[in-house]
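Undergrad: my questions concern the predicted model and sequence given below.
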Amino acid sequence: MDLWNTPERVALREAVTKFTEKEIVPNLAQWEDDGELPRELSLAAAKAGFLGVGFSEEVGGVGGDSIDTAIVTESIIQAGGSSGVIASLFTHGIAVPHIVDAGNPDLIDRFVRPALAGEKIGSLGVTEPGGGSDVANITTRAVRDGDHYVVNGAKTFITSGVRGDFVTTAVRTGDPGFGGISLLVIEKGTPGFEVARPLRKTGWHCSDTAELSFTDVRVPVANLVGEENGGFFLLMNQFVNERLGLALQGYATAQRALDLAVRYAKERETFGKPLASRQVIRHKLVEMHRRTDAARKVTRAALEKSLEKSVTDPEVILDALMAKNTAVEAVEFVVSESMQIHGGMGYMRESEIDRHYRDARIIGIGGGATEVLTDLAAKLLGY
């Protein structure tokens, strides 16, 4: 049986599609102007059972695996949502897995369960003003002082950093290099922790993004995720999932952009004939389809392999890198061609393709820039 089309997953796809069409699509333009999603959407998505997909019932989820999570992502985007919605509504997908992996019951009760219930919004703080992909050399420092750590430093480009109730934060507790990094959960309202400023972006307008600053922030030792100086490995364990998640957003956005282009090409007439009757347009659509389908197949295969083997397996890591870079190439090409087919209408903010065109650009930057991932792939391949 096709893993992606079991009766349960067909039902999940239908449910998410209906939710998107009712709760998201009619409001998305306003949320883009507002620069954030309303908290009510998190509560509604949790009530519908979507926030907890991919998380076990033991930690407050509804079960399922990363294929189920992928179906949620695909369905939202292909029903008229956006990758910006995914980034904001499902930020817990990068904020709490490290806490789940570490297995601390207190942290799970205080942060994971409320996040999956839509009651708290979490974010992940890794990137700093002085560096992004070089995670091993972060400079935000946490110094032990009795039952607390004193944190000083800054983070930037933090998704859901404005609305977030807590930030799973990478800090340096030890020596230079990857071996000196820990993860601390820092809660909003802690003295010295400030959202320095919300950031305005090219795309993902409905997903709030912030700079965060920490000045002598006292964080309880009880908020340490896992072992002290063991944070880098907790982060590493999620790199494959994060990259596959972005690849999913890439090919799902490409598919939606292709669908929009096909519909417009059939409806729009030029010189008395539909655009789709022009050979140059049909050839564009075929090439858009080819790249989208290739990205989908490569990404789905990588995702299925990640379920069979460890996410630290070099083969799984390599497949995730290739999937993300393939999806990036596809979505950047497809959204550009789709906008070209839409012509002047595609350049208008009222058109949906305008949103996808802007949103797609971040996929090749977030989760490891394309160039960084290509270099890592070269090392894994022995080149």
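TA: Yep, that arrived. Only a predicted model underlies this, so the values are computations on that prediction, with no experimental measurement involved. Numbers count the residues shown, from 1 in each chain.

Undergrad: alpha carbons only for contacts and neighbour counts from here, please
TA: Will do.

Undergrad: point out the other helices and strands that the one helix or strand L321 maps to packs with.
TA: Using DSSP states H and E, L321 falls within helix 314-342. Of the remaining helices and strands, those touching helix 314-342 by 3 or more C-alpha pairs under 8 Å, 6 or more residues apart in numbering; DSSP states H and E are helix 231-267, helix 279-308, helix 352-359, helix 370-381.

Undergrad: any chance of those helices in CSV, plus distance to R172 and mean neighbour count?
TA: Shown next, in CSV, are those (distance: least, C-alpha to C-alpha, whole Å; neighbours: other C-alpha atoms under 10 Å):
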stretch, distance to R172, mean neighbour count
helix 231-267, 9, 23
helix 279-308, 30, 18
helix 352-359, 32, 23
helix 370-381, 23, 15
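
Undergrad: next one for the comparison:
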Amino acid sequence: MSLIIMVRSRLTTGGFAEPVVSDTAKTLSKQGHRVILLAWDRTGKNEMTTATEWGTIWRYQEECPLNNATVFARKLPRFLAWSTWQILAFQKIEKDIILHYHDLDTLLGGVFTSKIGEIPLVYDCHENYPGLVEGAVSSIVAKWLHRLEARLLKHCHGIISAGPANYARISQMLELGTKAPFSSTEEEAFEVMNLSQRDFMNSKLTRVGNVKRLDAYPMRRIESRQKTDTFRLLYIGVLEKHPSRGIIETALTVSKMKGVQFDIGGFGTLVPTLKKLETKIPNMKYIGPIHPDNVPLQTIQCDAVLMALDPTNVNNRLSAPNKLFEAMAAGVPIITCKELLMGQMVEREEIGLTFEWGKWDRLKAVIMKMMFDEALCNGMGKRARRLAEKKHNWDFCEDRIGSLYKFVKKNAAIDA
């Protein structure tokens, strides 16, 4: 089988891969491949290499803030050059290599390395990157990134998309190139959500989202969780100012509520602010960075998961975030925003409650409704878990990844 060399420009708590990256690597390892992840450790503090259950993480160690686009853009070429150098060194001793580059910030380096090394390239597109950074950079830069991505896609041998909106967007870019729209519509995203498993098999483009491995969320733990007198609202994830996830606003909202505990986990530039707020808001607690392996238990032990995203950011509005699928796998209801694509899904499937972004009094009303209607919460949680078991779990993704890699290897052999 092949040596899969992944490249990722960031890591999560402790210098480990994010859940979807780790799950993809586990699947590839299970299918007989060897996996190495070349990743940028932006803290510069973790070990150079770490062995995992699926392969090895090799870290490029240089400090770089997560939310400073200028510094990141200046330092990114050195990381990409380091990655290319490592890959070309591996090529001297390995004949069967497939590159797997994560997100647009690494793709230019991936295409360059693929060309000079004549190595097949898989592009793993986790989000609408131009849409994500719009606001942090000018609209001119965001549109330039969109056109760049459209041009680079034709040089990829296989493409993995995350959410349904992103899948629709990339499909249009493959067909229309730089003339494709900046983002897909909600109608197009819902069409993708209605596609069958076979529609994602045996082709250059497939969809692998943030869905979870259900064995990490065992039913015995879900059924044995203890109900307490305090309603525990949970958010674990990135803690950055842009694009907003409503963390500060939610903390201020619950500060005036009795019987509610808001626990926040993760890392980012909001952490100092949260630590200050923690001293003033007794029912809000920053629980620190959470290792990915500990997220399932934390989620199972909460009463609701917060997934509030500013819908003015196009990536926020159309994405399918981790929080949604963590809550579904844990059998826990979701609190999210009406304007989001996934907010509409939450309402339709009755697996949580929604409020309008910016109307924090409505968030308070939603929390109170969940607090005082235990039967409602239990019903939403059970429906969420059933939906995860039926449609939204990693088993479907394993088959799609296997099919994509067979497609890539087959076409690489034909090209050779």
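TA: Great, that's in hand. Since this is a predicted model, take the numbers as computed values, not measurements.

Undergrad: got a TM-score for the two of them?
TA: Laid over one another, the chains give 0.31 as their TM-score (TM-score structural alignment, normalised by the length of the first structure), with 194 aligned residues with a C-alpha RMSD of 6.8 Å.

Undergrad: buried residues, the helix holding L321 of the first structure. List them.
TA: In terms of neighbour count (16 or more other C-alpha atoms under 10 Å), helix 314-342 of the first structure has its buried residues at 315-339, 341-342.

Undergrad: what's the angle from that helix to helix 231-267?
TA: Angle between the axes of helix 314-342 of the first structure and helix 231-267 is 30 degrees (criterion: axes from the mean of the first three to the mean of the last three C-alpha atoms, to 10 degrees).

Undergrad: can you redo the helices and strands packed on helix 314-342 of the first structure as CSV with distance to E14 of the first structure?
TA: Listed next are these as CSV, based on distance: least, C-alpha to C-alpha, whole Å:
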stretch, distance to E14 of the first structure
helix 231-267, 16
helix 279-308, 19
helix 352-359, 21
helix 370-381, 33
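
Undergrad: tell me where the stretch 51-200 of the first structure has strands.
TA: Listed in chain order, the strands of the stretch 51-200 of the first structure (DSSP state E, counting those that start in this stretch) span residues 122-125, 141-145, 148-159, 166-172, 181-187, 193-198.

Undergrad: helices or strands next to the shortest one in the packing?
TA: It stands for strand 122-125 of the first structure. Helices and strands touching strand 122-125 of the first structure, by 3+ C-alpha pairs under 8 Å, 6+ apart, are helix 92-95, strand 148-159, strand 166-172.

Undergrad: turn those into CSV, including mean neighbour count and distance to D259 of the first structure.
TA: Shown next, in CSV, are these (neighbours: other C-alpha atoms under 10 Å; distance: least, C-alpha to C-alpha, whole Å):
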stretch, mean neighbour count, distance to D259 of the first structure
helix 92-95, 24, 28
strand 148-159, 22, 28
strand 166-172, 26, 37
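
Undergrad: in the stretch 301-416 of the second structure, which spans are strands?
TA: Read by DSSP E, counting those that start in this stretch, the stretch 301-416 of the second structure holds these strands, from start to end of the chain: 304-307, 334-337, 352-355.

Undergrad: for the closest residue to G288 of the second structure other than its chain neighbours, give its distance to M370 of the second structure.
TA: In space, G288 of the second structure comes closest to G265 once its chain neighbours are excluded; the distance is 5.1 Å by C-alpha to C-alpha, 6 or more residues apart in numbering. With the distance defined as C-alpha to C-alpha, to the nearest Å, G265 of the second structure ends up 22 Å from M370 of the second structure.

Undergrad: how about R8 of the second structure?
TA: Going from R8 of the second structure to M370 of the second structure by C-alpha to C-alpha gives 39 Å.

Undergrad: who's more crowded, the two?
TA: In terms of neighbours (other C-alpha atoms under 10 Å), R8 is the more surrounded of R8 of the second structure and M370; the figures are 25 against 20.

Undergrad: report the contact partners of F262 of the second structure.
TA: Shown in contact with F262 of the second structure (C-alpha atoms under 8 Å, 6 or more residues apart in numbering): R232, L233, L234, Y235, A251, V254, N283, M284, K285.

Undergrad: would you agree it falls within a helix?
TA: No. F262 of the second structure: not assigned to a helix; according to DSSP: H, G, I helix; E, B strand; the rest coil it is strand.

Undergrad: distance check, it against V305 of the second structure.
TA: F262 of the second structure is 10 Å from V305 of the second structure, where distance means C-alpha to C-alpha.

Undergrad: one more: A375 of the second structure?
TA: Plainly put, A375 of the second structure is 17 Å away from V305 of the second structure if you go by C-alpha to C-alpha.

Undergrad: cool, T354 of the second structure as well?
TA: Applying C-alpha to C-alpha to T354 of the second structure and V305 of the second structure gives a distance of 12 Å.

Undergrad: in terms of neighbours, single out the busier of the two.
TA: With neighbours defined as other C-alpha under 10 Å, T354 of the second structure and V305 compare such that V305 has more, 27 against 21.

Undergrad: picking that back up, now do the shared contacts for T354 and V305 of the second structure.
TA: Here T354 of the second structure and V305 have I335 as joint contacts, going by C-alpha under 8 Å, 6+ apart.
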